[in-house]
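Peer 1: 3D, please:
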Amino acid sequence: MKLTDKEINSMLTQSPDVRYSYSLKRIADSGYLWYMSSDDSYMCIQAGDIRLFPVWPFKEYAEKFVSSMSNGHKCNFSKLNLEEFSDKIVDYLCESGMSIGVFPVA
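Peer 2: Reported below is the predicted structural model:
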């Protein structure tokens, strides 16, 4: 699915609750989510004392998030189906004490 600039810009200004609901619907519809990774590991973000594993319903939102950060980190964007997410990521998140950050914006 190709997102329009209007849809992208509209969603970036929505409340966290709206972005969360939108993400769940879009991820459920497509069966995929997007996350950030480096060459050798998953990437997380820090929100105070909480480490978050950020996920988005579309790559474009992840790219906007990274481009708005001024830290210069390089990262890859990876697509993961829900079965792989359940099999590969959920245990890792539980073991590392990380939470899921759904559709964060800068």
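
Peer 1: drop to CA atoms for contacts and neighbour counts, all remaining ones
Peer 2: Will do.

Peer 1: The nearest residue to residue 23 once chain neighbours are set aside: how many residues sit nearby?
Peer 2: Using C-alpha to C-alpha, 6 or more residues apart in numbering and skipping residues adjacent in sequence, the residue nearest residue 23 is residue 57, 5.3 Å away. Using other C-alpha atoms under 10 Å, residue 57 has 26 other residues around it.

Peer 1: Could you also give me the structure for this next sequence, so I can compare it with the first?
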Amino acid sequence: MRRTSEHEIQAVLRLDGPERFRHFVKRVADDQIAWGLWQDGWALMANADGCQVFPLWPAREYAEIHREGEWAAYEARKIPLADLLDELLPRLAESGILPGVFPTPSGKGVTPGPEELAGALRKELENYE
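Peer 2: You can find the predicted model right below:
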């Protein structure tokens, strides 16, 4: 698992939502890990429609940026890609919770359906076979 440089962090945070989504999919497929925030349960947020959203990031450093305000006591926790695909995304689908792909401090993340995110990750993984 590689460390993300400050230069890369700043460049990626400036990308628009669809570009951050593509970056997330590639990075998570490369590293086999996604990241969330945890404190006696996973951090959740809401989208503009009031739907619950489970925020996910492609590297620890991006999750750490969000450890402020109501999430200050949370810690960045890794989610192995197999767990994301086989357990978390199906559970989110059952619960009506959207994955929040790569939210940034200045904006919301992309909120695909759990099946759409799983499909994008599986398609990217085909490039590694």
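
Peer 1: Superposed, what's their TM-score?
Peer 2: Once superposed, chain against chain, the TM-score is 0.86 (TM-score structural alignment, normalised by the length of structure 1); 103 aligned residues with a C-alpha RMSD of 1.5 Å.

Peer 1: Map the residue nearest to residue 23 of structure 1 onto structure 2.
Peer 2: Aligned counterpart of residue 57 of structure 1 in structure 2: residue 58 (TM-score structural alignment).

Peer 1: Run through the residues that contact the residue positioned nearest the centre of structure 2.
Peer 2: Centroid-nearest residue in structure 2, with C-alpha atoms, centre = their mean: residue 56, separated by 1.9 Å. Contact partners of residue 56 of structure 2, counting by C-alpha atoms under 8 Å, 6 or more residues apart in numbering, are 34, 35, 36, 63, 99, 100, 101, 102, 103.

Peer 1: Among those residues, which ones are in strands?
Peer 2: Mapping these onto strands (DSSP state E) picks out 34, 35, 36, 99, 100, 101.

Peer 1: ok, the second one to residue 57 of structure 2 distance?
Peer 2: It refers to residue 35 of structure 2. Here residue 35 of structure 2 is placed at a distance of 5 Å from residue 57 of structure 2 (C-alpha to C-alpha, to the nearest Å).

Peer 1: Please apply the same query to the last one.
Peer 2: With distances defined as C-alpha to C-alpha, the gap from residue 101 of structure 2 to residue 57 of structure 2 amounts to 6 Å.

Peer 1: quick revisit: higher neighbour count, residue 35 and residue 57 of structure 2?
Peer 2: residue 57 (29 against 24).
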